[in-house]
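In: mind folding the following:
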Amino acid sequence: MRILKLGMVGGGEGAFIGAVHRIAARLDGCWQLDAGCLSSTPDKAKRSADALGLARSYKSYEDMAAQESVLEGGIDAVSIVTPNHMHLPVARAFLKAGIHVICDKPLTTDLAQAEDFANECAGYDAQFFLTHNYSASPLIRQAKSMVADGTLGDLRLVHAEYLQDWLSRAPDADNVQAAWRTDPARTGGAGAIGDIGTHAYHLATFVAGQNASHLAADLSSFVDGRQVDDNANILLRFASGARGSIFASQVATGCENGLKLRIHGTKGGLSWAQERPNEMIFTPIGGVEQRLTRAGAGATDSANDVSRIPAGHPEGYLEAFGTLYREIALHLLGVEVAHDVPTLKDGVAGMRFIDACQRSSRDNAEWCAL
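Out: Here you go, the predicted structure:
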């Protein structure tokens, strides 16, 4: 398979998610990182590029898009790992230049802007992908296939929660990661719901195979002076009749990265936790609880397709990210993959979720259509 050439915007010194994307991109040997505009500060961008040994470093993403699009051997795709408010302008520049985009979530900071962008993208040849990495975990793929083949019966309850505690207190002034995540100008006012709530919602709807039709949300800001939500309690209604909930918090003391999913139908239920990604509990109605393991006895083809190592060896966050990068590469090379990777429609769905949460909470948790 031809190795694709990758660029990156953002993700320089002090960034967390940029390093994750770089590891994921090279995990399966599908991508080679060649170019970047790793910071909006030129000196920092240059230092970051030199540290990574990049062939080409740019002072602006506009220059990078323009020059890479005409360069022989230029990049095939760009990875966008900037704060949220920069996702769309960067994506637009590269899509216009004919370069594919792999973008961190959420899509942007405003629903209307996201919908306009989706219409605009219909006129581009280049493609847009969104990195909801948890959807590529092997047992999540198995859960989705079990729902789709009727193992759980008709769905009744869909619950996801994502609990952290790292923003339980006002962060130090030099905490760059906290600074932009709690800045309404760079997040569109979406704190926990944008940062981790969109992951929980995408995971729930990905496995359930359906988006929610209505929600009721109570958003809170517990830390004094904070201008974005740091806690969200959300009820969901699905057109199928199923009911659900999302609990997303960055002030849940004692929780590190507690993403969990529980789905219950007329024939059985499933439970999975990201901090124990190699096991999932399945309980058929009236039956004995079963512990399903990644690549173990009872693993489905959809799970085995994205498992790299034998059962019993831990495989998790980085590998799931790597699976998305591999599947995006295969898709761009015209090779069929078993699951659709997250795209622009998933980004717009995430923005509809954020917008409905904010509207509902402003109206004292009134039910809102998505």
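In: C-alpha only now, for contacts and for neighbours.
Out: Noted.
In: separation between the residue nearest to residue 300 when sequence neighbours are not counted and residue 309?
Out: By the measure of Cα to Cα, 6 or more residues apart in numbering, the closest residue to residue 300 outside its immediate chain neighbours is residue 142, 5.9 Å from it. According to Cα to Cα, to the nearest Å, residue 142 and residue 309 sit 16 Å apart.
In: who has more neighbours out of these two?
Out: The residue with more neighbours, out of residue 142 and residue 309 and counting by other Cα atoms under 10 Å, is residue 142; that gives 22 against 12.
In: packing partners for the host helix or strand of the more buried one?
Out: Here residue 142, judged by DSSP states H and E, is contained in helix 138-148. Applying 3 or more Cα pairs under 8 Å, 6 or more residues apart in numbering; DSSP states H and E, one finds that helix 138-148 makes contact with helix 198-208, helix 301-304.
In: just checking, what packs against whichever helix or strand residue 359 is part of?
Out: Using DSSP H and E, residue 359 sits in helix 344-362. The criterion is 3+ Cα pairs under 8 Å, 6+ apart, and the helices and strands that helix 344-362 contacts are helix 111-121, strand 128-130, helix 198-208, strand 214-220, strand 368-369.
In: give the buried residues for stretch 125-143.
Out: By neighbour count, with 16 or more other Cα atoms under 10 Å as the criterion, the buried positions of stretch 125-143 are 126-143.
In: can you get me the start-to-end distance on that stretch?
Out: With Cα to Cα as the measure, stretch 125-143 spans 33 Å from end to end.
In: ok, now stretch 245-256?
Out: Start and end residues of stretch 245-256 are separated by 20 Å (Cα to Cα).
In: can you give me how far it is from the chain middle?
Out: Taking the mean C-alpha point of stretch 245-256 and that of its whole chain, the gap between them comes to 17 Å (Cα atoms, centre = their mean, to the nearest Å).
In: please give the structure of this sequence too, so both can be compared:
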Amino acid sequence: MARKLRMGMVGGGRGAFIGGVHRIAAAIDQEIELVCGAFSSDPEKSRLSGEDFYLPPNRVYGSYEDMILKEKELPEGERMDFISIVTPNHVHFGPAKLALQHGFHVVCDKPLAFNVDEAEQLVRLVEETGLVFALTHNYTGYPMVKQAKAMVRDGKLGKIRKIVVEYPQGWLADKKEDTDNKQASWRSDPAKSGMGGAMGDIGTHAENLAEYVTGLKITEVCADLTSYVEGRRLDDDANILLHFEEGAKGVLHCSQIAVGEENGLNIRVWGETGGLEWHQEEPNTLIYKRHEQPAIIYRTGVGELDPAAVAATRIPPAGHPEGYLEAFANIYKNFAATVRAKMDGREPTAIESDFPTVRDGLRGMRFVEVVVENSRRSEKWSRV
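Out: You can find the predicted model right below:
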């Protein structure tokens, strides 16, 4: 297929943070072009946003329903190929469901939906239609995260014993939702964010990263969630003990009241013969630790790395940082390659299909639900 994939966007208009991230990431590899959008629930704001992106007025819509239905009526050579959903959590399910029902592939910002029931409906729709669905757990896109996954898979650590994953932030240490901070406002509102605060916002990133790197599913949790800021309706701090498949155990900590922290996502994994350590704020470095031997430093773009890590690396020579936007772009790149494979009538390769899917999204929703419920109970452990 000798053309770019055509993207329609839901949300992400003027003043939005994550919409700009998605547009930049989708454009990095020149595989995708933005052709239309419903950029706001306010039709006038959507129109003005379309002007910002130099889109023709007839491809800028006042609602996602209008966009999906009218794009479906266009000739196949003009209509969008997929939608990218970059709205607050409570507006993920509607456009995703309608797009799948009308034959459009989907990229959706995490979480997958507002609750588990909605998530399960989307899983069924994806499986019934055979369409491609990517969820932007973007931290899995880093080259050194893919290298870590490959090393665990190839037995470099031996049998996994312990996983510690953390995501501390400090931006909600005071009650920003009472100001004009739009990001704080919807994230702290149960009607828009869902049942989880910090747990649903960043805790699911930590959960997804732990399962992605180790290949092990979480089976049980023992959770303690807290709302430290007076009057806040959702948790802003979480501490969770984890049981994984095959006997591994772990700890997940996430917080948005960790004063002074920025985006400190990190993971440490220990097996019988070795360990790994990776920090999102130092993304080009992966530390491989061995028993009573010097640690080995792996660097993005240096030496012999796993093919998945190589495929996720763009910038030669080594030493130029590849960060958040590039990791996001790797989700879009692999999604686009998988869509192209389907259009060309072939099966995508393992590297092309290496991105979070609708089923990862369902696991994340179930994880948040179980964690929140467990934190309210007196019993110690709950099964995921």
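In: show me what residue 218 of the second structure aligns to in the first structure.
Out: Aligned by TM-score structural alignment, residue 218 of the second structure pairs with residue 212 of the first structure.
In: that match against residue 205, yeah?
Out: Yes: applying Cα atoms under 8 Å, one finds residue 212 of the first structure in contact with residue 205, separated by 7.4 Å.
In: neighbour-wise, which of these two wins?
Out: residue 212 (22 against 17).
In: show me what contacts the more buried one?
Out: When the contact criterion is Cα atoms under 8 Å, 6 or more residues apart in numbering, the partners of residue 212 of the first structure are 205, 236-239, 370.
In: need those residues in a markdown table with distance to residue 187 of the first structure, can you?
Out: What follows is the contacts of residue 212 of the first structure, written out as a markdown table (distance: Cα to Cα, whole Å):
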| residue | distance to residue 187 of the first structure |
| --- | --- |
| 205 | 23 |
| 236 | 23 |
| 237 | 26 |
| 238 | 27 |
| 239 | 30 |
| 370 | 20 |
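In: preserved in the second structure, out of those residues?
Out: When these are mapped onto the second structure and checked using both residues aligned by TM-score structural alignment, their matches' Cα atoms under 8 Å, the preserved contacts are 205, 236-239, 370.
In: which one of those has the most neighbours?
Out: Neighbour counts for those were taken using other Cα under 10 Å; the highest belongs to residue 236, which has 22 neighbours.
In: tell me the SS of that one?
Out: At residue 236 of the first structure the chain is in strand, as set by DSSP: H, G, I helix; E, B strand; the rest coil.
In: show me what it aligns to in the second structure.
Out: For residue 236 of the first structure, the aligned residue in the second structure is residue 242 (criterion: TM-score structural alignment).
In: surely that match meets residue 253?
Out: No: the criterion here is Cα under 8 Å, and residue 242 of the second structure misses it with residue 253 at 10.5 Å.
In: show me where the stretch 51-200 of the second structure has strands.
Out: Using DSSP state E, counting those that start in this stretch, the strands found in the stretch 51-200 of the second structure span residues 82-85, 105-108, 133-135, 160-168.
In: and the contacts of stretch 322-339 of the first structure?
Out: Stretch 322-339 of the first structure has contacts (Cα under 8 Å, 6+ apart) with 4, 23-28, 30-31, 129, 131, 133, 136, 302, 306, 341.
In: looking at those residues, which is nearest residue 70 of the first structure?
Out: Out of the contacts of stretch 322-339 of the first structure, the one with the shortest distance to residue 70 of the first structure is residue 4. That distance is 16.2 Å, counting by Cα to Cα.
In: nearest spatial neighbour of that closest one, skipping sequence neighbours?
Out: Distances taken as Cα to Cα, 6+ apart place residue 31 nearest to residue 4 of the first structure, at 4.8 Å, with adjacent residues excluded.
In: that neighbour contacts residue 24, doesn't it?
Out: No: with contact defined as Cα under 8 Å, residue 31 of the first structure does not reach residue 24; the gap is 9.2 Å.
In: mutual contacts of these two, please.
Out: Between them, residue 31 of the first structure and residue 24 share no neighbouring residue, with contact defined by Cα under 8 Å, 6+ apart.
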